[in-house]
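> pasted the sequence and its predicted model underneath.
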Amino acid sequence: MTTEEAAAEIAAVMKKAGLLWLSWNGGRPMPAWFATVDGSYVVLADRSGSAEQPLPGLADAGAAEVVVPAKPATNRLAGWRASVRRLEPGSEEWTTAAHVLRTERLNASGLDTQLDRWQAEADLLVLEPTGEITESAGSYDDRSRLEPPPGSTATTRGARPITFHKRTKRRPKLT
């Protein structure tokens, strides 16, 4: 498959995607929302631990594996490799990408200061297809994608109450 054919196949699959799963440097895959800007795929990666999309280390990775799930997110449509390029804040390309991402962001807060916040606290990254498709219709690998959940400090409150989902009183008979 030529690079042009691979780019066309990736573009067709990306039109059906709502989000991506990205993995880089051998790490576990992480979900990321994206926007298509002039044929490029742009993601927002948090740089300073703020409330934006946490993708730690992606800006410095240089390359990433992309898995495109189907809309119900129960199976994969395709997988491909991408080179990662950081957009320079304030450039014309950055401004265009930021405005498109701004319209794609569903739960944004502080819309009036959003672009300034992104410029100071986040990286806009372009995922450029390298032309290598790792998975596509009819050629999926059969390795298991199951992974243990990541570690967390979260705990439960304790044992469930004894009357959990039980009726406390019987209804009187209507005779």
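Happy to help now that I have it.

> please make it C-alpha for all contacts and neighbour counts, starting now.
Will do.

> against which helices or strands is the longest strand anywhere in the chain packed?
Counting by DSSP state E, the longest strand found in the chain is strand 122-135. When contacts are defined as 3 or more CA pairs under 8 Å, 6 or more residues apart in numbering; DSSP states H and E, strand 122-135 sits against helix 3-14, strand 40-46, strand 76-86, helix 92-104.

> in the third one, what's buried?
When you say that, I think you mean strand 76-86. Applying a neighbour-count criterion of 16 or more other CA atoms under 10 Å, the buried positions in strand 76-86 are 76-82, 84-86.

> report the contact partners of residue 63.
24, 81-84 (CA atoms under 8 Å, 6 or more residues apart in numbering).

> if you set the cut-off to 7 Å instead, what comes out?
Counting by CA atoms under 7 Å, 6 or more residues apart in numbering, residue 63 makes contact with 24, 82-84.

> any chance of those residues in a markdown table, plus distance to residue 158?
Output for these, formatted as a markdown table (distance: CA to CA, whole Å):
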| residue | distance to residue 158 |
| --- | --- |
| 24 | 37 |
| 82 | 45 |
| 83 | 46 |
| 84 | 44 |
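
> quick check, nearest of those residues to residue 162?
Nearest to residue 162 among those is residue 24, at 45.9 Å by CA to CA.

> take the one below as the second:
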Amino acid sequence: MTADALLDRALVEEATKKSGLIWVRGSGPARALWHVWHDGAALLVGDGPGEQPLPAGLEAGAAAEVTVRSKDKGGRVVAWTAAVLVLEPHSEDWEAAVAELKGKRLNAPDAERMTERWARECRVLRLVPGAARTQLPDGSLAAAPLPTGATTRQPAPAALHRLLLKRRGRR
């Protein structure tokens, strides 16, 4: 391996370890995902009830584009191509990955039975880094937010201002 390749690999590892989120693109739009860096790869869990939705196209043997942001500034640090491995539930690799992920999973409703649920209903992925691109693109790569049912922005009811004014007058 050349010195540049070793430096790129070190940048990928350090940036990904320190970042709380990575942006992962499979065959569809990229998604921000929480992850754990372990044993030279990013580990993800998702696609089950109560877990993060994984992007389309993250199948065994596929390639994914990973963009790592800076934890303090939020800007893009490095982008790298990953080989996607889907870990089989209760395999040796799956058990090691789940042990790392379990310690970082926040606010799980069923922390004591979480790994059982992951084995039944979720997918655990290992993203192994390949080529890194440290040169950042010229454009912003900004995209419209993905559609979600969590949107709360609706027009205010017509009578809302009268209700607010009435309360102010009572004081």
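Received, thanks. As the structure is a prediction and not an experimental result, all values here were calculated from the model.

> tell me how far the longest strand of structure 1 is from the chain's mean position?
12 Å (CA atoms, centre = their mean, to the nearest Å).

> quick check: angle from it to helix 92-104?
Inter-element angle recorded for strand 122-135 of structure 1 and helix 92-104: 80 degrees (by axes from the mean of the first three to the mean of the last three CA atoms, to 10 degrees).

> in strand 122-135 of structure 1, what counts as buried?
Residues of strand 122-135 of structure 1 classed as buried: 122-129, 131-133, 135 (neighbour count, 16+ other CA under 10 Å).

> deepest of the helices and strands packed on strand 122-135 of structure 1, which one?
Compared across those, strand 40-46 shows the largest average neighbour count, a mean of 22 (mean count of other CA atoms under 10 Å).

> how far away is residue 88 of structure 2 from residue 74 of structure 2?
Here residue 88 of structure 2 is placed at a distance of 33 Å from residue 74 of structure 2 (CA to CA, to the nearest Å).

> have a look at these two and say which one is more surrounded.
For residue 88 of structure 2 versus residue 74, the count of surrounding residues by other CA atoms under 10 Å is larger for residue 88: 14 against 11.

> you'd agree that one is up against residue 94?
Yes. Residue 88 of structure 2 lies in contact with residue 94 (CA atoms under 7 Å); the separation is 6.2 Å.

> which among the buried residues of strand 122-135 of structure 1 gets closest to residue 64 of structure 1?
For the buried residues of strand 122-135 of structure 1, the nearest to residue 64 of structure 1 is residue 127 (8.1 Å; CA to CA).

> contacts for the longest strand of structure 1?
Strand 122-135 of structure 1 is contacted from outside by 3, 6-7, 40-48, 59, 78-87, 141, using CA under 7 Å, 6+ apart.

> helix or strand: which one has the residue nearest to the spatial centre of structure 2?
Residue closest to the average C-alpha location in structure 2 (CA atoms, centre = their mean): residue 33, at 0.8 Å. If you go by DSSP states H and E, residue 33 of structure 2 is part of strand 31-34.

> which helices and strands sit right next to that strand?
Helices and strands touching strand 31-34 of structure 2, by 3 or more CA pairs under 7 Å, 6 or more residues apart in numbering; DSSP states H and E, are strand 21-25.

> which residue numbers in structure 1 go with the strand it packs on?
Counting by TM-score structural alignment, strand 21-25 of structure 2 falls onto residues 19-23 of structure 1.

> and that stretch, which residues are buried?
For stretch 19-23 of structure 1, the neighbour count (16+ other CA under 10 Å) marks 19-23 as buried.

> then stretch 28-36 of structure 1?
Buried residues in stretch 28-36 of structure 1, counting neighbours by 16+ other CA under 10 Å, are found at 29, 31-36.
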